[in-house]
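**Student:** Give me a 3D structure for the following:
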Amino acid sequence: MINTATNLGIGDPHFNVAVYIAKAPPMPEYQDLTNLTPLNKGQINTINQACGNGWRKVFNVYAKVLFALPSEHYSFAKQAATWQIYRDELLLQANSKTALLFSPPQLNGNNTLHIIAGRTHAKNLINQGLLNITLDWLDDEFAINEQHKVIVCPYFDYRQLSNIKIARLSQLVANCAKSG
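**Tutor:** I've put the predicted structure just below:
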């Protein structure tokens, strides 16, 4: 049972960009999380080696998304020369302002961007009463609630969230930033 009052996952406790996915990496240290824990340098590679290509894609796409965000609102692309360096040196670490959460979004009116990876995950959160907002479904893959800065996009996988769709996600983020 997920503790819905706490952000459970990996990343910076002071995040301003959160990505929500349904399941933690299948490693013992991530199965019974009770809080949000920053990763240390090299831990993404450890997860990739232990859990395979699916997790490598999640981290790669997350870094690519951060690099595509509008620079007038987010400075991730200014912190490293490439998205690969950002992934390896900063992503989900202390002071990165990023989080990968396995718990439902905590929408408390702050300026946090909430990205729910996967339509199925978003609909499950809604059906379980864990996401109580109205989403404007733009098509079968993308939905948005600008007031709460929540965006639903395809799962973080190259085939589902291609570069073209990452660009679309970036535009939706820009729309949220303008409305907030």
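**Student:** use CA for all of it now, contacts and neighbours both
**Tutor:** Noted.
**Student:** so what's T98 up against?
**Tutor:** By Cα atoms under 8 Å, 6 or more residues apart in numbering, T98 lies in contact with G11, D12, H14, F15, N16, V17, A18, L91, L92.
**Student:** Another for comparison:
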Amino acid sequence: MKMLDENSSTPESISHYFGASTPKIIFYLPSAPIIPKHWLAINEQAIAQLIHANGNHWRKIMVIISKLVCKEFSDWRKVQPSLFQQNSAAHVPLAIVIVHDSFEKADDLALDPNIMHIICGKNTFSRFTFENIKLDQNLSLNEKQTIQYHHPIFLTPYLDYRQFPNALIALLRPLLHQNN
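**Tutor:** Reported below is the predicted structural model:
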């Protein structure tokens, strides 16, 4: 996958893509944020601008992503402003993809085992069609706070503190950092 632009050949089901051009982790979300005028993901203020334009909801999303991808958990606050930077020693390279329609070639997500795909929430997951992949492993705090996966694809709760608390983040982090 690459950054969306006017020359992009990205599937029509993807409305937005921002982050590293060669991510190790891709987060799939169901709804696009409001993109500020003249906003560039590579700008040092990109995360702050995104949060300012979208409020607390996107602040929570960015905090959870920061906690998942930072190499040292205690550094997540320092890492957050640079999440979309292409090369950072402090976090695993990531991208955010907004999936607004059905994603019929979902089995293709598993072609590169070096890229982990985090599908955030059942609403987003319902947009994917998997024919050959069964999410047959679980990480769980309880019945509602569960991550189903078959590496490299993970179905997680939506990125909200009530659904995805720190204890669940702590269960997922080791899997995301095994080879990074």
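**Student:** Tabulate the contacts of T98 of the first structure (JSON lines), appending neighbour count and distance to L172 of the first structure.
**Tutor:** Below are the contacts of T98 of the first structure laid out as JSON lines (neighbours: other Cα atoms under 10 Å; distance: Cα to Cα, whole Å):
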{"residue": "G11", "neighbour count": "25", "distance to L172 of the first structure": "23"}
{"residue": "D12", "neighbour count": "23", "distance to L172 of the first structure": "23"}
{"residue": "H14", "neighbour count": "14", "distance to L172 of the first structure": "23"}
{"residue": "F15", "neighbour count": "17", "distance to L172 of the first structure": "19"}
{"residue": "N16", "neighbour count": "16", "distance to L172 of the first structure": "16"}
{"residue": "V17", "neighbour count": "19", "distance to L172 of the first structure": "14"}
{"residue": "A18", "neighbour count": "23", "distance to L172 of the first structure": "15"}
{"residue": "L91", "neighbour count": "31", "distance to L172 of the first structure": "22"}
{"residue": "L92", "neighbour count": "31", "distance to L172 of the first structure": "22"}
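**Student:** Where in the first structure does the longest helix anywhere in the second structure fall?
**Tutor:** Taking DSSP state H as the criterion, the second structure has its longest helix at helix 56-69. The alignment of helix 56-69 of the second structure onto the first structure (TM-score structural alignment) covers residues 53-66.
**Student:** And that stretch, what's buried?
**Tutor:** W55, R56, K57, V58, F59, N60, V61, Y62, A63, K64, V65, L66 (16 or more other Cα atoms under 10 Å).
**Student:** Thought P81 was touching I47 of the second structure, still the case?
**Tutor:** Yes - I47 of the second structure is in contact with P81 according to Cα atoms under 8 Å; the separation is 5.6 Å.
**Student:** Of the two, which one has the most company?
**Tutor:** Taking other Cα atoms under 10 Å, I47 of the second structure and P81 do not tie; I47 has more neighbours (22 against 17).
**Student:** which residues in the second structure form helices?
**Tutor:** Using DSSP H, the helices of the second structure run over 46-54, 56-69, 76-79, 122-125, 166-176.
**Student:** Could you export those to CSV, including columns for distance to T146 of the second structure?
**Tutor:** Output for the helices of the second structure, formatted as CSV (distance: least, Cα to Cα, whole Å):
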stretch, distance to T146 of the second structure
helix 46-54, 27
helix 56-69, 15
helix 76-79, 23
helix 122-125, 11
helix 166-176, 8
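**Student:** Out of those helices, flag the one nearest L111 of the second structure.
**Tutor:** helix 166-176 (17.0 Å; Cα to Cα).
**Student:** in the closest one, what's buried?
**Tutor:** Across helix 166-176 of the second structure, burial judged by 16+ other Cα under 10 Å covers L168, I169, L171, L172, R173, L176.
**Student:** mean deviation of it from the first structure?
**Tutor:** Helix 166-176 of the second structure, aligned to the first structure and superposed, deviates on average by 1.9 Å (mean Cα distance after the TM-score superposition for the first structure).
**Student:** That helix: how far from the chain's middle?
**Tutor:** Helix 166-176 of the second structure has its C-alpha centroid displaced from the chain centroid by 14 Å (Cα atoms, centre = their mean, to the nearest Å).
**Student:** tilt between it and helix 56-69?
**Tutor:** Angle, helix 166-176 of the second structure to helix 56-69, by axes from the mean of the first three to the mean of the last three Cα atoms, to 10 degrees: 50 degrees.
**Student:** counting contacts, what elements does helix 166-176 of the second structure pack onto?
**Tutor:** Packing partners of helix 166-176 of the second structure (3 or more Cα pairs under 8 Å, 6 or more residues apart in numbering; DSSP states H and E): helix 56-69, strand 137-140.
**Student:** Return the residues in contact with the spatially most central residue of the first structure.
**Tutor:** Nearest to the mean C-alpha position of the first structure, counting by Cα atoms, centre = their mean, stands V19 at 1.5 Å. V19 of the first structure makes contact with A99, L100, L101, H114, I115, I116, A117 under the criterion Cα under 8 Å, 6+ apart.
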